[in-house]
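Chemist: starting from these lines, generate the structure:
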Amino acid sequence: MITTREGGSSKAPFDSFNLGGKVGDDPEALRANTEKLAEGIGVPTANLVWMEQIHGRTATLVEGPQPEPVEATDALLTDRPGLALISLTADCVPILLGEPEAGVIAAVHAGRVGARVGVLVAALKSMRDAGADLGKVEALLGPAACGLCYEVPAEMQADVEKHLPGSACKTRKGTPGLDLRAGLWEQLAAVGIAKIGADPRCTVETPELFSHRRDDGKTGRFASVIWMEQEDA
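Modeler: Coordinates of the predicted model:
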């Protein structure tokens, strides 16, 4: 499930359904938005699992509710029903992964740096270690800055392309760009992920989504969430 910026309690420039806790939003508005998210997906607020997101490649296995965001990680995975794993973004690529037969799910935050250093690869390895069959994993690449809008210096483009093949592109202006979702798609396919979907929305071009680039860094974060329903007793 992917939220938008609409229907929340936050005031500009975080209007209105901001879920990012470190952007300067009013704590009461953030609390109201968090409670609305939990109610909307049908899990207790305590079962929402957040991560610190430091643009690294650490993947962390979660086995129960976490009172605070999981420190220094950019991927969460679990085999426990009822825990909702959350990736917060506003141009970076959120990735949701699930292996239904093994009952293993993951949420990944893949910005330029994290994608370059292999956070998706780390998440998939951790899922396999937890019992997932990578050939049965289903993946969703969420909304992110598209290649037409993501301009970078040529040296940076070449460096990312070296580590994430398929990501180099040209922007709408004809300048060097990065399409991280294209590179991440290739990375998923290369390890045998057959079921790959992508939300085609570009965060920069879509007003109902938050965008760090479009809004000069002063904006909120939307959430990409994955969870497994708890079985009735």
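
Chemist: every contact and neighbour count from this point should use C-alpha atoms.
Modeler: Fine.

Chemist: against which helices or strands is the helix ranked longest in the chain packed?
Modeler: If you go by DSSP state H, the chain has its longest helix at helix 27-41. Helix 27-41 is packed against no helix or strand, with contacts defined by 3 or more Cα pairs under 8 Å, 6 or more residues apart in numbering; DSSP states H and E.

Chemist: after it, which helix or strand is next?
Modeler: Using DSSP states H and E, the helix or strand that follows helix 27-41 in sequence is strand 48-49.

Chemist: how about residues contacting that following strand?
Modeler: With contacts defined as Cα atoms under 8 Å, 6 or more residues apart in numbering, strand 48-49 is touched by 38, 65, 66, 69, 70, 83, 84, 85, 86.

Chemist: sort out which of those are buried, if you could.
Modeler: Buried members of these, counted by 16 or more other Cα atoms under 10 Å: 38, 65, 70, 83, 84, 85, 86.

Chemist: quick one: contacts for the residue nearest to residue 211 when sequence neighbours are not counted?
Modeler: Nearest residue to residue 211, sequence neighbours excluded (Cα to Cα, 6 or more residues apart in numbering): residue 90, at 4.5 Å. Counting by Cα under 8 Å, 6+ apart, residue 90 touches 144, 203, 209, 210, 211, 212, 220, 221, 222.

Chemist: compare these and tell me which has the most neighbours.
Modeler: residue 210 (31 neighbours; other Cα atoms under 10 Å).

Chemist: test my guess that that residue contacts residue 222.
Modeler: Yes. Here residue 210 reaches residue 222: they are 6.4 Å apart, a contact under Cα atoms under 8 Å.

Chemist: what touches both of those two?
Modeler: Between them, residue 210 and residue 222 share these contacting residues under Cα under 8 Å, 6+ apart: 4, 5, 89, 90.

Chemist: which of the residues in stretch 32-43 are buried?
Modeler: Buried residues in stretch 32-43, counting neighbours by 16+ other Cα under 10 Å, are found at 32, 33, 34, 35, 36, 37, 38, 43.

Chemist: to compare against the first, here's another:
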Amino acid sequence: MSVPFERSAGLGVHHGFFGRAGGMSQGEFAGANMSTSVGDDPEAVAANRRSAADALGFSSGLQLLKQVHSADVLALTEPLSQPGTIAADALVTDRPGLLLAILTADCTPILLADQEAGVIGAAHAGWRGAVDGVVGNTVAAMRKLGADPARVVAAIGPTITQPNYEVGEQFRADFLALHPAGERFFTTPPGKRAHFDLPGFVEDQLRRAGVGTIERVGGCTYAHPDRYFSHRYATHQGTRTGRQVSVIGLT
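Modeler: Predicted coordinates for the structure are as follows:
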């Protein structure tokens, strides 16, 4: 079973941004759904996860969190005994063989690496986690393991983009109360509500954390439902959807 993925040109370590193509899931979750919490067949999800690890040349399983839209980061020194049970939204490690994995379906996945130091990270940045500092916290946790932010390469993966991310005025007001200089991340099309540039804000947070190189990989999840799972697109269509995974590991 082939599970294709997209790559960054500069990360320099094993990684992949997987979309919905390939995989064993059927129906609304057709393709490579990686989440067991959306109603999909658990056996299909397990097969999809194994295929993602295999595609990157790893025999170990994906190290997954219970993502809760927080700014919390877990430094991993050994495989999780029960993946998907620890509440946090980013992982970092300097240990070979651990496949850090983040699930998304519109939120922004970020994979990071300081290849020289042998330190990697993976973060899930929804608007709440991004506003509360998950990006800076992830870089700080990598720094504790010996990474130099100036050497870090960060790749922002497939995510919802501003033209499709309508948020409204209350969201805008709440955001600006925390980030008063963030007006540039909003546009308001004629006759519509405010739209937020989530990946643009994530990139800004990476730069503020001192990250030396930032890349963008893949397209808009909402605009390409054939390529990616999109929670917002599925909601607008009155259906359910799966989750794609972004994975990074050291050998």
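
Chemist: in JSON lines: the shared contacts of residue 210 and residue 222 of structure 1, plus distance to residue 177 of structure 1 and secondary structure.
Modeler: Below are those laid out as JSON lines (distance: Cα to Cα, whole Å; DSSP: H, G, I helix; E, B strand; the rest coil):
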{"residue": "4", "distance to residue 177 of structure 1": "25", "secondary structure": "coil"}
{"residue": "5", "distance to residue 177 of structure 1": "26", "secondary structure": "coil"}
{"residue": "89", "distance to residue 177 of structure 1": "19", "secondary structure": "strand"}
{"residue": "90", "distance to residue 177 of structure 1": "18", "secondary structure": "coil"}
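
Chemist: and these, which is closest to residue 106 of structure 1?
Modeler: Proximity to residue 106 of structure 1 was ranked across these by Cα to Cα; first place goes to residue 89, at 15.4 Å.

Chemist: next, the contact list for the closest one, please.
Modeler: 109, 144, 210, 221, 222, 223, 224.

Chemist: narrow these to those in helices?
Modeler: Per DSSP H, the subset of the contacts of residue 89 of structure 1 in helices is empty.

Chemist: tell me which two of those residues sit farthest apart.
Modeler: Spatial extent of the contacts of residue 89 of structure 1 (Cα to Cα) is set by the pair 109 and 210 at 15.1 Å.

Chemist: and the gap between the aligned partner of residue 151 of structure 1 in structure 2 and residue 33 of structure 2?
Modeler: Structural correspondence for residue 151 of structure 1 with respect to structure 2 (TM-score structural alignment): residue 166. From residue 166 of structure 2 over to residue 33 of structure 2 the distance is 25 Å, taken as Cα to Cα, to the nearest Å.

Chemist: the more surrounded of the two?
Modeler: Comparing residue 166 of structure 2 with residue 33 by other Cα under 10 Å, the one with more neighbours is residue 33, at 34 against 19.

Chemist: give me the aligned partner of the more buried one over in structure 1.
Modeler: Aligning on TM-score structural alignment places residue 33 of structure 2 opposite residue 18 in structure 1.

Chemist: find the nearest non-adjacent residue to its match, please.
Modeler: Nearest non-adjacent residue to residue 18 of structure 1, counting by Cα to Cα, 6+ apart: residue 220, 4.9 Å away.

Chemist: what does residue 203 of structure 2 give?
Modeler: residue 214 (7.2 Å).

Chemist: tell me the contacts of that neighbour?
Modeler: By Cα under 8 Å, 6+ apart, the residues touching residue 214 of structure 2 are 153, 154, 155, 156, 203, 206.

Chemist: what's the one helix or strand it maps to aligned against in structure 1?
Modeler: In this structure, residue 214 of structure 2 is located in strand 213-216 according to DSSP H and E. Using TM-score structural alignment, strand 213-216 of structure 2 lines up with residues 195-198 of structure 1.

Chemist: next one: that stretch to chain centre, how far?
Modeler: 14 Å (Cα atoms, centre = their mean, to the nearest Å).

Chemist: residues of it that come out buried?
Modeler: Quick answer for stretch 195-198 of structure 1: no buried residues (16+ other Cα under 10 Å).

Chemist: after superposition, how close is it to structure 2?
Modeler: Here stretch 195-198 of structure 1, set against structure 2 after superposition, deviates by a mean of 0.5 Å using mean Cα distance after the TM-score superposition for structure 1.

Chemist: distance of the residue nearest to residue 198 of structure 1 when sequence neighbours are not counted from residue 131 of structure 1?
Modeler: Leaving aside its sequence neighbours, residue 198 of structure 1 sits nearest to residue 141 (Cα to Cα, 6+ apart; 4.6 Å). From residue 141 of structure 1 across to residue 131 of structure 1, the span is 22 Å (Cα to Cα).

Chemist: the more surrounded of the two?
Modeler: The residue with more neighbours, out of residue 141 of structure 1 and residue 131, is residue 141; 23 against 14, by other Cα under 10 Å.

Chemist: return the distance of the more buried one relative to residue 2 of structure 1.
Modeler: Going from residue 141 of structure 1 to residue 2 of structure 1 by Cα to Cα gives 11 Å.
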